[in-house]
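Enquirer: Fold the following and give me the result.
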Amino acid sequence: MSTSKGLFVSLFSKTKKNAGWMAIGFHADGIYAAHLKRLPARNPSIEFLSFYPSEKSALPATLRKLALELNVNRYQCSHLLDIGEYQLLSIDPLNVPPDELKKAVRWRLKEMLDYHVDDATIDVLAIPIDKNGPLHSNALLAVVVPNQLIEQRQALFEEAKVAVRVIDIPEMAQRNIAALLEPEGHAVALLSFTTEGGLITITFAGELYLSRRMDTTVTQLQEADAAHITVIHERITLDLQRSLDHFDRQYHALSLKKLILAPMGAEGAALQAYLSDNLYIPIETLNLETILDFSKVPELAEIAQQQRFFITLGAALRVDEKTL
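Expert: The predicted structure follows:
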């Protein structure tokens, strides 16, 4: 079982590389890739960003091109799943010995999945309600991916000669960014939007405590006229209020300091203003340049580019962690 630091370690390849992590994500418009370097007493440096436009049918050829041009064999590669390719399910604490926990989770999931649990690959994330308490006192998050998808991706990457070591999900990628934003001793909420939808996460001490999906997309925020934008803002506010209330009930001992909006343009400024008027916590908007070194990728000074690469950059920020 993993901690909340990484998922599905060594599913595809156990070969370690020395150049650091490269994150590779498939999205509707193509393949995104990023590599960052963590440096002592400095902001993580973005070494490169790449985007390869591709339709789904052309993914194999596009991935081969990426592998050749980016010399992927130098890196430990992670693959970032997209929305709809996995499930993230909350499970109450299970009073079982650590070596039986994963089996118990699989048994619990039998009634939560719409397909047979034996057809799923499962990883378990512990939410440390009490870091000094026994493992079974922790709430759990189960990441569930159909075996068929795992096998398809494995074949795709093997054909392109890309040795993927880790499969990650957007919730964990966003957690990586939030960990750079947390005020010491306080939790922080982070809200992002993509063309697939919105994602709210709440983290504390580098751990993911809550994540919720929203149906609202960045495209809807960008294209809504004056008659509809207030309705969208109201829906986002309601979703946020429910998430914040749930966090307060479940983790009342943790202090939530602020809500941070991931990089967006004018639509982000309008949303920040609305949320500031309707929520009880401070609202800020993130510019990634405050936490990452852009010197090798000056194009990221454009907020639109920060929005596009936000989740991929988060995935590239992962670090090696021990598993339980």
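Enquirer: switch to C-alpha atoms for all contacts and neighbour counts from now on
Expert: Fine.
Enquirer: residue ranges of the helices in the protein, please?
Expert: Secondary structure of the chain (DSSP state H): helices located at 59-69, 101-109, 147-159, 170-178, 218-223, 226-250, 266-278, 303-316.
Enquirer: which one of the ones you listed is the most hemmed in?
Expert: Comparing the helices of the chain by mean neighbour count (mean count of other CA atoms under 10 Å), helix 170-178 comes out on top with a mean of 25.
Enquirer: Need the residues that contact it.
Expert: 4-6, 80-83, 188-190, 199, 201-203, 206-208, 211, 311-318 (CA atoms under 8 Å, 6 or more residues apart in numbering).
Enquirer: Let me have the helices of the chain in CSV, adding distance to Asn18 as columns.
Expert: Below are those laid out as CSV (distance: least, CA to CA, whole Å):
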stretch, distance to Asn18
helix 59-69, 17
helix 101-109, 31
helix 147-159, 20
helix 170-178, 21
helix 218-223, 36
helix 226-250, 39
helix 266-278, 38
helix 303-316, 15
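Enquirer: Please report the number of neighbouring residues for Arg165.
Expert: Number of residues near Arg165 (other CA atoms under 10 Å) recorded here: 23.
Enquirer: just checking, it touches Tyr75?
Expert: No. Arg165 is not in contact with Tyr75 according to CA atoms under 8 Å; the separation is 9.8 Å.
Enquirer: hang on, the earlier thing: now for the helices of the chain, which one comes closest to Glu289?
Expert: Nearest to Glu289, of all those, is helix 303-316, at 9.2 Å by CA to CA.
Enquirer: To check against the first, give me the structure of this:
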Amino acid sequence: MFSLREKSGNNTSAGITVSTDGIALALVEHKAQPPTLKSAKFYSCSESERPSLLAQLVKQYRLDNIPCNLVLGSEEYQMLQVEAPDVPKQELSAALRWHVKDLIDFHIDDAVIEHFALQAENASGKQPIHVIASRKSVIQNYVDLMHTTNCNLTTIDIAAMAVRNIIVNSDYANTHTSIGIINILDGITRIIVLLNKEIYIVRTSNIGLQSLASMSDDVDSQSALDSLALELQRTFDYYESYSRQTPIERLFILNGQDVANLDSMLQQRLGVDCHTMELQSFLTSEEGEFTDILTADCLLAIGGALRAKH
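Expert: Below is the predicted model of the structure:
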């Protein structure tokens, strides 16, 4: 996404996420397939404590010598899909900036814009483009933090791409064209569709873990699940008609461990093979069991660390 330095040949890379509660750091070694997760941990701190904590982590894990990918939280950027404008390649960035100026919720002069094109054409025969917009202040604050602590920041990435980086390490992704993913957060769920290992659709549902975790067996309390299943079905139907690709046959569920039988309940409603994501299916670990690292913050940091391979 937002590249800052040339990629290095280091076999180990780091993923970092920063939230109001602290910093998550993951280290991944890329020598073998699947990659090896060397470490993943969330460190609690206040905003004022961030510089000193990160400086400690830089020294402890030699983050000044390995490529570090910072992952923006979902609330720190906007992602839009538009059709490629009919302009020369050298004018594309300016044209996209003009195109999205009224679609983002802050002034275009305050925006940092990046984009990437999808390889497939849509139903109208045009090439879709994803445009990512973030506030300049957000990006600059992170750049300053990394520079102050001597962290070797190479890329600033987005949450959706970090999720994608995890899934594409699966054997399933190597043999299937169309894959669905949901990343369940406290108040929302991110719905992602991959086409040929690349992000094709990103949508947001207002149904999150708080709604789903309170479900019981009575009909009324399962309305949240029914609504989420309906949003998923609409997304999948749109994908099939818009992309002219094969139907989605598998849905990976991230952060759904606190909802009992979520995979089977969604599978019953969608008729799609639903799997709660288990990191051991995608990575090996130097630390043994994948137990305490399965939080939203650590997952995104792991996805950030996996970016160097792709």
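Enquirer: Return the members of the contacts of helix 170-178 of structure 1 classed as buried.
Expert: 4-6, 80-81, 188-190, 199, 201-203, 206-208, 211, 311-318 (16 or more other CA atoms under 10 Å).
Enquirer: so what corresponds to Ile182 of structure 2 in structure 1?
Expert: In structure 1, the residue matched to Ile182 of structure 2 (TM-score structural alignment) is Leu191.
Enquirer: check contacts around that match.
Expert: Per CA under 8 Å, 6+ apart, neighbours of Leu191 of structure 1: Gly198, Leu199, Ile200, Thr201, Leu259, Ile260, Leu261, Ala262.
Enquirer: Please report how far it lies from Met214 of structure 1.
Expert: Note on Leu191 of structure 1: its distance to Met214 of structure 1, by CA to CA, to the nearest Å, is 10 Å.
Enquirer: joint contacts of the two?
Expert: Counting by CA under 8 Å, 6+ apart, the common neighbours of Leu191 of structure 1 and Met214 are Gly198, Leu199, Ile200.
Enquirer: Give me the subset of these lying in strands.
Expert: Residues of the shared contacts of Leu191 and Met214 of structure 1 located in strands (DSSP state E): Gly198, Leu199, Ile200.
Enquirer: Just give the closest residue to the last one, not the sequence neighbours.
Expert: If the residues on either side of it in the chain are set aside, Ile200 of structure 1 comes closest to Leu191, at 4.5 Å by CA to CA, 6 or more residues apart in numbering.
Enquirer: same thing with the second one?
Expert: Nearest residue to Leu199 of structure 1, sequence neighbours excluded (CA to CA, 6+ apart): Arg213, at 4.7 Å.
Enquirer: What's the one you found aligned with over in structure 2?
Expert: Counting by TM-score structural alignment, Arg213 of structure 1 lines up with Thr204 in structure 2.
Enquirer: From start to finish, how long is stretch 278-291 of structure 1 in a straight line?
Expert: The straight-line separation of the ends of stretch 278-291 of structure 1 (CA to CA) is 28 Å.
Enquirer: can you tell me what part of structure 2 that stretch aligns to?
Expert: Mapped onto structure 2 using TM-score structural alignment, stretch 278-291 of structure 1 spans residues 269-282.
Enquirer: Show me the contact partners of the matching stretch.
Expert: With contacts defined as CA under 8 Å, 6+ apart, stretch 269-282 of structure 2 is touched by 34-35, 166-167, 169-170, 226, 229, 233, 248-257, 263-264, 266-267, 290.
Enquirer: cutoff 6 Å now
Expert: For stretch 269-282 of structure 2, the surrounding residues in contact (CA atoms under 6 Å, 6 or more residues apart in numbering) are Asn169, Ser170, Glu249, Arg250, Leu251, Phe252, Ile253, Leu254, Asp263, Gln267.
Enquirer: Contact partners for the third one?
Expert: The one in question is Glu249 of structure 2. Residues in contact with Glu249 of structure 2 (CA under 6 Å, 6+ apart) are Val272, Asp273.
Enquirer: Go again with 7 Å.
Expert: Ile179, Val272, Asp273 (CA atoms under 7 Å, 6 or more residues apart in numbering).
Enquirer: So what's the residue count around Pro282 of structure 1?
Expert: That count, for Pro282 of structure 1 with other CA under 10 Å as the rule, works out to 14.
Enquirer: Go through the contacts of Glu249 of structure 2 and name the one nearest Thr17 of structure 2.
Expert: Using CA to CA, Ile179 is the member of the contacts of Glu249 of structure 2 that sits closest to Thr17 of structure 2, with 25.0 Å.
Enquirer: surely that closest one meets Arg250?
Expert: Yes. Using CA atoms under 7 Å, Ile179 of structure 2 makes contact with Arg250 at a distance of 5.8 Å.
Enquirer: Can you report how many residues neighbour the equivalent of Ala179 of structure 1 over in structure 2?
Expert: Using TM-score structural alignment, the partner of Ala179 of structure 1 in structure 2 is Val168. Around Val168 of structure 2 there are 19 other residues, counting by other CA under 10 Å.
Enquirer: Please report the distance of the closest residue to Val168 of structure 2 other than its chain neighbours from Pro88 of structure 2.
Expert: Nearest residue to Val168 of structure 2, sequence neighbours excluded (CA to CA, 6+ apart): Lys197, at 6.0 Å. The gap separating Lys197 of structure 2 from Pro88 of structure 2 is 27 Å, by CA to CA.
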